[in-house]
Each structure stands twice: as structure tokens, then as C-alpha cells.
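Visitor: Any chance you can model this:
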Amino acid sequence: MTAVEEATTQSGALQPRQLIVTLYGLYARECGGWLSIAAVVRLMAALGVEEPAVRSSISRLKRRGLLDALRMDGVAGYALTEVARDILADGDARIFGRRRADESDGWLLVVFSVPESERDKRHQLRSELTRLGFGTVAPGVWVAPGHLADEAAEVLARRGLAGYVELFRGAHLALGQIRDNVAHWWDLGQLHARYAEFLERQEPVRERIVAGDGAGPGQAFADYVRLLTDWRRLAYADPGLPLDLLPADWNGARAAELFSELRGRLAGPAHEHARRLIGA
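Guide: So this is what the prediction gives:
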């Protein structure tokens, strides 16, 4: 799955449409990418979201080209579009298959130039690079760890942006300290604060589960969908910079460990509960 929406907030509040994207990514693809509107309403009710907000959010996702209205055996519902399937597949790799770079991976440099007459493409390109986790070296020059090269090339090509960019991969040879440069190219302070917020929200979940107060599959479902929606935003904001280039008190590794642990504890019972709600 992925950060499908540009309107994803930086705060801890999870928007209904973000939760719907998570539900489709987790549970709809295994049954053809379609869910009845009644099933979506039941799933979202289990997350504390009322039906009017669900229908409004689905309409927004439809306008953005991520869901299509589709009746199956006379039942009204919505199916993922091909665009949404591609985005969710990108997200799977970033969220579940991400790894942290080391300095031997080198660096990926993107240099782009977009004519003034195509300013919309410039905005789209910057948005995609930000979503991929690139840092800014200078206007039109962006950088990321080298292990993101294949993902970046594929995404930019799929979005029709490859013709505006040149990609270079190599080692850092400047006289300055790479650690100092990294601190300028990325807003590490903001990312550290976002990880701290994630830990503040999710550590009590772990404590409750460890204490034996998991409260059953319904609670596991709610916890897991919120966990994954919460983590998805961080998985795209953090490019996986080498740990030795990050501050000594970096909390991203602890957050990743917590996400992995909670996923292991919650995914199974959450899936069982979701299938019951979908089939009800």
C-alpha cells in the first residue's frame, strides 16, 4: 500500500479517506479489489466513523480516480482503479519491504528542468519526489539514498515524468561532511518529531496488548488499521537514510521495531474480523 492522498495530514488525526485506502489495500485486493458499500460502512463503523463521512470520503476517492462505482451481482460497491492498484503495490514495497540504506549504496541524484508552460508537471514532479523521500540539494536538484533508484525510476516513468529528469547514481565526493549535508537536505527535526508522535500513539497499544487487554478481534482490527494508516505516512516521509548519518538520538529505528512487533500481534486477528464484517 501507499500514501495515496496528497492531502495526508502531518498531525496524528487520521482522515476517513485514509482509513478507506488502508482497508482496500489490506482486504479488498484479496477478493478482486471490490467491496460493497455496505461492507465499507460496516468496516468503518468498527473504526468509529459514521456512514455520512464514509460516503463523502468514497466520493472524494472516486473523484481522484482511485475508486470506480461497480455493481456485483446487483450489489452496489466500489472497485480499485488500475491507478490505485499501482499505487498500493508501490506502497507494499515501501511499507513492508523497506530497508535502511548504508553508505555503500551510494546516492541517487535527480536533476530536472520543466518548461514554465508546464508548471503543473513541475508541481507533480516535486510531489512525487517528496513522496519518494528525496531531499532537496538545490532548486531542480534532489537526492536520495541509492537503494531507491529502481523505485524512483519506475514511479517517475509510470507518472509520465521521466522525460523531465536525469538520474545519476554515485558516491559523495565533496569536501564537506556528508552528515552536515544530510541535515540540510532533509528536515530531520520534523521527521524526528513525527516519529515521536507515532511512538506516543502506538506504545500504549503495545502496553495494553502485553498486559492482556487486547479486547478481542474487533479491537485488534481497529488497532491494526489505525497502525498501518499511521505508519504509511512515515514510510514515505523517511527514505531510509543510513543510521550513522542520523542524530545519535534518532527514534526512527525504535518506531520501525514497534511497527513490526504490533503488525505481528495484530494482523491475524484483524484479518479474521475484517473477513467477518465483509461477509456479513
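Visitor: contacts and neighbour counts: CA atoms only from here.
Guide: Noted.
Visitor: Against which helices or strands is the host helix or strand of A93 packed?
Guide: Taking DSSP states H and E as the definition, one finds A93 inside helix 82-96. Here helix 82-96 is seen to pack against helix 216-237 when contacts are counted using 3 or more C-alpha pairs under 8 Å, 6 or more residues apart in numbering; DSSP states H and E.
Visitor: List of residues touching the helix it packs on?
Guide: The contact list for helix 216-237, computed with C-alpha atoms under 8 Å, 6 or more residues apart in numbering, reads 1-3, 8, 12, 14, 18-19, 22-23, 46-47, 91, 94-95, 130-133, 191, 194-195, 198, 202, 205, 214, 259, 262-263, 266-267, 269-274.
Visitor: Apply 6 Å and report the result again.
Guide: Taking contacts as C-alpha atoms under 6 Å, 6 or more residues apart in numbering, the residues outside helix 216-237 that touch it are 47, 95, 131-133, 266, 269-270, 273.
Visitor: farthest pair in these?
Guide: Taking C-alpha to C-alpha as the measure, the contacts of helix 216-237 span a maximum distance of 33.7 Å, between G133 and H273.
Visitor: please give me the structure for this one as well, since I'd like to look at both together:
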Amino acid sequence: MDEERDGARPQTVLLAFLGAYVLGRDVQVATAGVLELLRRAEVSEQAARSTLSRAARRGLLERTRHGREVYLGLTPSARRVLDDGSDRMWRTGPVNDDWDGSWTLLSYSLPDSWAKQRHALRARLVWAGFGSLRGGLWLAAGPVDVTALVDGLEAAAHLSAFTATALPPTDVDTLVRDAWDLDALAGDYARFERRWSDPARDPADPLAAQVALEADWLRTIRNDPRLPVRHLPASWPAVGAHDLFLRRHRELAPRAAEVAAQILRVREAR
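Guide: This is a model prediction of the structure:
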């Protein structure tokens, strides 16, 4: 899929769909309907089938045969991932306007051979809002449940975490610019606004458009650490992009639900 036009990989489109139409319901959906949705979202059949297979191998989807149909349901692991994404999408604002002035500091040192573990740890840190100060020292605004953050990671035994406050002569604005690439973050929001401010660029199918919108918003906020608003540039674009996302979702959701009812075969999970 074209990143500027559609803004997300097939896996992100799939997760956005599951979050919108399966999460919170004790149901399974027929594979054929999911493949049809991905086709409408301009994902090739080969890429769509590969995405479903990969999600199943990762323990996110469970397959159940019912008659001649194969149905897909969410695993507990998938529900945790989607609940987290849903919180970020619907219940957490794009900026931190009630920051208490505290920081969470995290330090780690991993063996050189632990490239995979280092990548997994860094991915979770970025999702949780951490920025890299230097080497293995990371920083996040406000309190972070580090125990939950690193649950299940081998790297958990190799890190230390602290709560801290900045003391003079620390320039917090400079600290923020050093730890996070504000230009790149602002560019992500600007790209989202370019992509979704013109309804003429929407996919013709409203269900595909809604899922693409949600997938692109998830992609946009994935790396946003929700920094304290007092330490962000005055023209920070996150709030405007968030308002655009909510407005476009209100426009697309009713028609998308009608299409979903037509193409998705649903059965109660057993």
C-alpha cells in the first residue's frame, strides 16, 4: 500500500479492523469476509493471506472451522494489544496537559548478542512514550508502570527504573528536543492532515475508508510520547490532527457499519 495515500501496512489495517469490529464482542468472523475487507482496502490477496497467517503464528488469531467456513477469533494476547491501541486511540489525548513535573528514567545494558531482545525492548519503550537520552538511558514524562511494560521480556532482568525530577541548571526544553525528534513527530501529524483533510482521496468503499483512517491514525500516534504541552512548540499539530481524525471518523462510521453488516459473517465464539 502507498504510505502517503493509505498510511499503514496490511498488518496495521487488519489490527484496526479487529479493534473496530471484533474487540469487545464475543464473536468470530469468517475468513472470507476479512479477506474481502482487505481487498477493498487495496491489499492484495497474497499479502492479505500472508498477514492472516502471520497473525495466527504470532498468537493473535485463532482459527475455528465451522462447516465449510473458517472463522477467526481474538486470542487473549490480541485483546491486550487491541485494548492498548484502543486506549491510545479513544481515551488518551494527543498531548499531556496535566503533567506533574516528574519523569521516569530507565537504564539498561544488554549483551551484544541480544539484538532481538534489544529491538523488542526498544519497541515497547517507544510505544510507552520513552525517548533516548544516550546509550541505554531512556526518559518518559510522568509515571510509567515499568513492570507491566517489560513483562515477558528477557531484558527485564537487565534494567533499572527510577522516578526523577529535573533540577537546575537543566533546560527541559532542550532535554525534550534531545530525547525526541520533534520535527519527525510533527511531520507525521502533518502527513496525516494532508492525507485525510480531503474526502475526495478516501477509498470509495466506506468500510475500507474507516479502517484505513483508524490504521493511519494508529500509525501516526505510535511513536508520539505525549510530551508535556508546556515543553512543546506553540504550533504543535497533534491537537488539530486529532480533531480531524474524530471528525472524519464520525462521518465514515455509520456508512462503514452498514457495509460491514453486508460482508462480514459473524458467529458467537465458543
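Visitor: ok, back up a step: what subset of the contacts of helix 216-237 of structure 1 is buried?
Guide: Buried members of the contacts of helix 216-237 of structure 1, scored by 16 or more other C-alpha atoms under 10 Å, are 47, 95, 131-133, 266, 269-270, 273.
Visitor: What's D181 of structure 2 aligned with over in structure 1?
Guide: The pairwise alignment with structure 1 assigns D181 of structure 2 to D187, based on TM-score structural alignment.
Visitor: Next one: its match from F134 of structure 1, what distance?
Guide: Per C-alpha to C-alpha, to the nearest Å, D187 of structure 1 is found 11 Å from F134 of structure 1.
Visitor: Report the secondary structure state of the equivalent of L227 of structure 2 over in structure 1.
Guide: The criterion is TM-score structural alignment: under it, L227 of structure 2 has L241 as its aligned partner in structure 1. The local conformation at L241 of structure 1, judged by DSSP: H, G, I helix; E, B strand; the rest coil, is coil.
Visitor: How about the contacts made by L241 of structure 1?
Guide: By C-alpha under 6 Å, 6+ apart, the neighbours of L241 of structure 1 are A101.
Visitor: What is the equivalent residue in structure 1 for A148 of structure 2?
Guide: A148 of structure 2 maps onto E154 in structure 1, by TM-score structural alignment.
Visitor: What's the local residue count around that match?
Guide: The number of residues packed around E154 of structure 1, counting by other C-alpha atoms under 10 Å, is 12.
Visitor: Tell me which other helices or strands the helix or strand hosting R177 of structure 2 touches.
Guide: The secondary structure element spanning R177 of structure 2 is helix 172-179 (assigned by DSSP H and E). Other helices and strands packing on helix 172-179 of structure 2, by 3 or more C-alpha pairs under 6 Å, 6 or more residues apart in numbering; DSSP states H and E, are strand 131-134.
Visitor: and with 10 Å instead?
Guide: Counting by 3 or more C-alpha pairs under 10 Å, 6 or more residues apart in numbering; DSSP states H and E, the packing neighbours recorded for helix 172-179 of structure 2 are strand 131-134, strand 137-141.
Visitor: Show me what E251 of structure 2 lines up with in structure 1.
Guide: Aligned counterpart of E251 of structure 2 in structure 1: R265 (TM-score structural alignment).
Visitor: Who are the contact partners of its match?
Guide: Going by C-alpha atoms under 10 Å, 6 or more residues apart in numbering, R265 of structure 1 touches 206, 209-210, 214, 220, 224, 259.
Visitor: Go again with 6 Å.
Guide: With contact taken as C-alpha under 6 Å, 6+ apart, R265 of structure 1 is in contact with no other residue.
Visitor: give me the element G264 of structure 1 is part of.
Guide: For G264 of structure 1, the secondary-structure element it belongs to, assigned by DSSP H and E, is helix 252-279.
Visitor: One more: T163 of structure 2?
Guide: With DSSP H and E as the criterion, the answer for T163 of structure 2 is strand 159-165.
Visitor: start and end residues in structure 1 for that strand, please.
Guide: Against structure 1, the aligned range for strand 159-165 of structure 2 is residues 165-171 (TM-score structural alignment).
Visitor: For the matching stretch, report the contacting residues that lie outside it.
Guide: Outside stretch 165-171 of structure 1, the residues that touch it by C-alpha under 6 Å, 6+ apart are 106-112.
Visitor: That one: how far from the chain's middle?
Guide: Centroid displacement of stretch 165-171 of structure 1 relative to its chain, using C-alpha atoms, centre = their mean, to the nearest Å, is 24 Å.
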